[in-house]
Every structure is written in structure tokens, then in C-alpha cells.
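*Asks:* next one to model:
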Amino acid sequence: MSAAHATPAPESSGVPESAVQRALEWQVTFWSGEVTPRERAAFDRWLAQDTDHARAWSQVQRTGQRVRSLTGPVEGEALRAADAARSASTRRTLLRTVGLFATAGVAAYAARNTAPVQSMLAEHRTGRGERRDLLLPDGTRLVLNTDSAIDLRFTTQARDVLLRAGEVFIATAPDPLGAEGLASRPFTVHTQHGAVQAIGTRFTVRLSDGRSMASVDEGAVRIQPRLTAASPVRLEAGQRAWFSATAVESPVASLPGDSAWTHGRLVAERMRLRDFLAELGRYRSGLLRCDPAVQDLVVSGVYPLDDTDLALSTLAHALPVRIDSVTRYWVTVRARAG
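*Replies:* I've put the predicted structure just below:
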């Protein structure tokens, strides 16, 4: 699969600056994933009002800013009202990142290379609760977890996966160039913290909480933090390790759930309820909260990721908790009365 081309800076095409700015604002609105039918209709009216609007929108699209698919509101009006402050903050952040640089090519390039924007523009991405299988031209199998994004950089020297957000499982295949008598290309997953090079393996790499994690099912990997010249740390099958841009934590035994998500399962082994709900919340839209009174309850078992409502119902039968739902998108787990 060919690498995605670098996104050019916005062109100088005589389109009014105000129209380009508004087009970028619409782009960010679509990126937010919270577009209502009313907003969609307003966008259609704006686009039809003036040929400059259509030209501005076309120019924004030519910069490679892909609009996420719009099939209707992601969340109900109740969640939008309850979570308005967070939604507004998200949009303001994106506008500060992108819209501020609407007419400056160099600054637009810098904005494009921030982590949130790179994630939005990634070659392959998944939405909340979605998983996706990818078969690469070399025979390697990738599985993208929920809310994840990657870019591919395959050249004659290397096979690189750039993990922009979330989590990816990789089952590497031998490099076909090696079978042709050429030097085999290394297979490496890069995150903002460093590189994880495969050594004939099945492994997972995850971005979370300002650091990265690698977990090995089969074979081995080498982890090289981005900002250190120290020797890479080798992980063997059955090991996992978190790493930052400067160091790799001591390897520990992999957890049963490190790759169980590829089969649609969340495996909990003596997890704190708060941690369990944080993990389950990655797979559903809206807010999933844990009452501090029950956050230290211990959860064990196997729960379905493709039906998180069923997972919550099962949890309520296993623990002395109840599930309080304002809407499907605003759920709190509390102590069971009595």
C-alpha cells in the first residue's frame, strides 16, 4: 500500500480570506463528530450562497483535510446540552490549532503536524466502538482498535506504521522483497514516543495517557524511545512494557486482555471498577462515570465489547452496583441501594 502523500499548504487562489476561514470552521465542526441536521442544513445554505464559498470549501478539501462521514447526529440532544462545555472546548481547541493559521502556509503546515490533526487526517482510522481489519500488500495483518488512527509508510527500505491515536494489533508477514533476493525491510510501528520493531511476531502497540505500550503475543520486538541513544529494549512473547520518549519501563507479564479486544472481548482480571469502566468507555459514545463510592470494587470476567449495554447489565449482576442512565450517552455506575 502506498504511503499517503504530504498535505500541501493552502493555495493562493484569490479566494477571500473570510471565506477560507469559514470553510475551515465548517471543517472543524465536521471533525467534532457532533453535527446536527440543523448544522448540516446551515452548511448547505452557506455553500450555495456564493461561488467564493464553494471555491473556499474546495480549496480546504484539496489540502487533504478529509471530512468524517456524516450520517446524522452521533449523540442525542440531551447529551449535547449536558456536554456543551466540553464540545465547545473541543471545537475551540481545533479552531485555535487550524483556523488560526488559515492563511499562512508555513503555520498551516505546523498545525497539520500536531497530533490531533494528524489523527484526523490519518490514512486509516476507526470511530468509537469500531474495529477494522487491514491486510497489507506484504501479507501483514493489522487490526485497528476503537478510535484509532494510522498512516502507512512503505518504501524500498522500510515498512513503517505510524500510530497516530489508539491501538493497533499486528501479525507480521515475511517481507516479499526478501524472497526476491533483496534485503528484507524491517517492520516498525512508530508512536510519538518511539519505535517498536517487529522480530517475526504478533504484537500490540497502544497510545494512552501520554505514553505508549507494546505487548507481545508471539516472537519478539525491540523498543527504541525517541529521545535516547540507549540500546533498544527487547520484549519476548508474553511480555509488555510502557515507554515514554526517554525511557522504557521494566517489562512485565502481558495481561490477558492485551489482544482480546481483537475478538471483541474485554478480559478483566481483578481490575478496579474505575479502571474497568474507563476501558469499557473507550468503546461507547457519551459519558460513562463511576461513583467514587464503588470505584475500588474488583472486577473479573469476560465482557462483550460489541454490546457495551450488555456488558454493563452483566456487571450489575456480578457486583453490588446499579446502572443509572440519564440517556444512553450519560451513564453512572453507583452502589446498589439497600
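
*Asks:* drop to CA atoms for contacts and neighbour counts, all remaining ones
*Replies:* OK.

*Asks:* now residue 296, nearest residue through space, not along the chain?
*Replies:* With Cα to Cα, 6 or more residues apart in numbering as the measure, residue 272 is the residue that lies nearest to residue 296, at 5.2 Å, once sequence neighbours are left out.

*Asks:* so the one you found makes contact with residue 299?
*Replies:* Yes: at 6.1 Å, residue 272 and residue 299 qualify as touching, with contact defined as Cα atoms under 8 Å.

*Asks:* here is the second sequence; please produce its structure so I can put it next to the first one:
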Amino acid sequence: MSQADLGADVVAQAIDWRVRLASGLAPLDEHDACVRWRAEHPSHEQAWQRLAVFDGRLDGMPLPQVSRTLRQRDRRTVLKGLAVLLGGTALIGGANLGLRDSPWLAEQRTATGQRRRLPLPDGGWLQMNSGTALDVVFDGQQRRIRLLAGEIMVQTGKHAAERPFWVETPMGSLQALGTGFSVRLADDSALLAVEQGAVAVHPGALAHAAAVIQAGEQVRFDRQRLFAVQALDRDALAWREGFLVVRQWRLAQLCAELGRYRSGVLRCDPAVADLLISGVFPLDEPERALAALGRSLPVRARYLTRWWVSLEPA
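*Replies:* Alright, predicted model coming up:
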């Protein structure tokens, strides 16, 4: 990782901590975690202190406005100081450091394990899964969601003729054709699943090419191409009701999926990684799900700390 990339990440994390603590609702362990983060590296504390000038202006603001204030008004101040922090290597301007597309600066976010339903100005709605970050841009000409991380389910309103509805992702753009659909981002691809209507997919490197995915279908895509269209996996949409439905999954796959809904590290020992499991697990109680595994498989959850858990042979 370059110095500039490291600097952008540090600034984004500092802004995120400021936003969370400015809400006045952060529990004590959040404050303690922030103190530990500041102590991890001198650059963390320097980025934190450069944001301190805004503390008085954040009091009483709604969280989206806090985020916008730090993102729009403080960016140049912080980045000027960041040039010194990085030994003169930083370039002034958010785009140069990749901050524009950072999930840390999104206007709408869900924490690990949190899900939230968000009404849209056109009468539609979207539901955000755990660890999701996005921006909503609605005006007289457009309806646009910028999905930066995580997973959403969208139900569009009835303004398609006047204002097309788009979801932008790092992998490409999706145009809703009067529909209900979900989008999930992975590190190197995205998955579109269409429940109602249809969605046109435009991979990022193929600006003028599009494929239309119909209701009952899903497709994975990256910036270069679309993969094979498949039948919709409705089990994968059960997160909206707070459940994870698995059918003959490897334990390692289940471990990775449950890890999306709990803070810290959830590790699967290679000795049990290939065990198969089926079941329905509550996403709001991942510790309960881990305990249930021991009743179905010869495994146990070993807690090194509350943040570090390993699934091992019983």
C-alpha cells in the first residue's frame, strides 16, 4: 500500500470516528475503541487532531449532516495537513486520495450486524444489509444510488418515465426498469438478483453494452464482463427478515457469511472447514448461531477474546 493510500484510509477512519462519537449515542466501549485506534499509530492521532477544529460545529447536527460537513468542508484542511503527515507525498483534493469513493464517507451507513430500511423520495424504499455504505442522489432529473460497500434491496417508485433510476457500483451501473432487486458487492465483483420487473446491467468497462436481467434471474458481473445468468436464489434474500438460510454449505462458507454480521475475527480451522451444514440461523444473534453449530457438528467455538473466535474440532 502506498503512503497516499494509507493516508486516505487514516483520514477516512478519523472522520468515521468523529461522526460516530458526535452522535452522542456511542456506548462507552466505542469511546474506548477510538482511544485504542488513536494510540495504534502516530498518524491516527495526527489525523484525529486535525479534525478537532470541527468539534463545536458538529454538536446537535443530524448524522448525515455531520458526515457531509466533515467530507465537504474539512477535506481540504485535513489533506493539506496530510501532505505534511505523509512527507509531502499527498496531493490536495479528495479524488487524488480516493476519498470520494470511500465507504467511510458515505452519507448512509449501517454498522456490522445492523440492517436498516430507508424510504426514498420517490415513494420507493431500499433496505441496507450489514456493513453497507451508500449515497442517495435524487433531484428533478435523476434518481441515483451510489453503492460503495455492502448489500441493498431496492423497490423503486413510479417515476421511471421522467427520472430513470440508477444504482452505481464500483463494478458498473444498473438501470431499474420498474422493479424490485438486490445488489451485493464483493471484493472483485457484484451480484444482481431481480425479484420483480427487470434491470439493465452496464459493466464499468463496457459503457455502451448492457444485458437485461429479468425477474427470477440473477447474475454476477465485474468491470469487464457478465457471468452466466442463473435462477434467482431466494434463500440468499432471507437476510431482509433477519435470517441466514443455508443448504449443504461448507462450514468455512458459513463462517465467512456469519462474519459479516459480527465484529471482530471469526476463523474456521481447516480441520473442520469442509464439514457440511444446513439450517436457518438468526443474524441478529450470531453468537447464538455459533453455539448451535456444536449441536449439529463435531465443532466448538473457542473464544480467545469476544472479538476473536475460532471454530475448531470438538
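
*Asks:* TM-score them against each other, please.
*Replies:* The TM-score (TM-score structural alignment, normalised by the length of the second structure) is 0.75; 271 aligned residues with a Cα RMSD of 3.6 Å.

*Asks:* so for residue 272 and residue 299 of the first structure, which sits in the more crowded spot?
*Replies:* When neighbours are counted by other Cα atoms under 10 Å, residue 299 comes out ahead of the other of residue 272 of the first structure and residue 299, with 20 against 17.

*Asks:* helix or strand for the more buried one, which one?
*Replies:* In the assignment (DSSP states H and E), residue 299 of the first structure maps to strand 298-304.

*Asks:* how close does that strand sit to the second structure?
*Replies:* By mean Cα distance after the TM-score superposition for the first structure, the fitted strand 298-304 of the first structure averages 1.1 Å away from its aligned residues in the second structure.

*Asks:* helices of the stretch 151-300 of the second structure, residue ranges please.
*Replies:* Ranges of helices in the stretch 151-300 of the second structure, per DSSP state H, counting those that start in this stretch, are 251-258, 286-296.

*Asks:* and the ones you listed as JSON lines, adding distance to residue 307 of the second structure and mean neighbour count?
*Replies:* Converted to JSON lines, the helices of the stretch 151-300 of the second structure look like this (distance: least, Cα to Cα, whole Å; neighbours: other Cα atoms under 10 Å):
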{"stretch": "helix 251-258", "distance to residue 307 of the second structure": "13", "mean neighbour count": "18"}
{"stretch": "helix 286-296", "distance to residue 307 of the second structure": "11", "mean neighbour count": "15"}
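
*Asks:* can I get those in JSON lines with distance to residue 81 of the second structure?
*Replies:* Conversion of these to JSON lines gives the following (distance: least, Cα to Cα, whole Å):
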{"stretch": "helix 251-258", "distance to residue 81 of the second structure": "38"}
{"stretch": "helix 286-296", "distance to residue 81 of the second structure": "41"}
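
*Asks:* where in the second structure does the strand holding residue 299 of the first structure fall?
*Replies:* Under TM-score structural alignment, the match for strand 298-304 of the first structure in the second structure covers residues 276-282.

*Asks:* contacts for stretch 222-237 of the first structure next, please.
*Replies:* Around stretch 222-237 of the first structure, the neighbours that count as contacts under Cα atoms under 8 Å, 6 or more residues apart in numbering are 192-199, 215-221, 241, 243-248, 251.

*Asks:* how about a cut-off of 10 Å?
*Replies:* Here stretch 222-237 of the first structure makes contact (Cα atoms under 10 Å, 6 or more residues apart in numbering) with 188-199, 201-203, 212-221, 241-254.

*Asks:* quick one, which of those are buried?
*Replies:* The neighbour count (16 or more other Cα atoms under 10 Å) marks 188-199, 201-203, 212-218, 220-221, 241-245, 247-248, 251, 254 as buried among the contacts of stretch 222-237 of the first structure.

*Asks:* sort out for me which of these are in strands.
*Replies:* Using DSSP state E, 188-191, 194-199, 201-203, 212-218, 220-221, 241-243 are the members of these that sit in strands.

*Asks:* that's a helix at residue 116 of the first structure, yeah?
*Replies:* Yes: per DSSP: H, G, I helix; E, B strand; the rest coil, residue 116 of the first structure lies within a helix segment.

*Asks:* ok, now which ones touch it?
*Replies:* Applying Cα under 10 Å, 6+ apart to residue 116 of the first structure gives the contacts 93-94, 97, 164-165.

*Asks:* counterpart of residue 203 of the second structure in the first structure?
*Replies:* For residue 203 of the second structure, the residue aligned by TM-score structural alignment is residue 225.

*Asks:* my bad, should have said residue 229 of the second structure
*Replies:* So, by TM-score structural alignment, residue 229 of the second structure is matched to residue 251.

*Asks:* how about its match: what's its closest non-neighbour residue?
*Replies:* Using Cα to Cα, 6+ apart and skipping the chain neighbours, the partner closest in space to residue 251 of the first structure is residue 241 (4.7 Å).

*Asks:* tell me if I'm right that that neighbour and residue 203 touch.
*Replies:* No: counting by Cα atoms under 10 Å, residue 203 is not a contact partner of residue 241 of the first structure; they are 11.7 Å apart.

*Asks:* what do those two both touch?
*Replies:* 214-216.

*Asks:* quick check, nearest of those residues to residue 304 of the first structure?
*Replies:* Among these, residue 215 lies closest to residue 304 of the first structure (Cα to Cα), at 21.3 Å.
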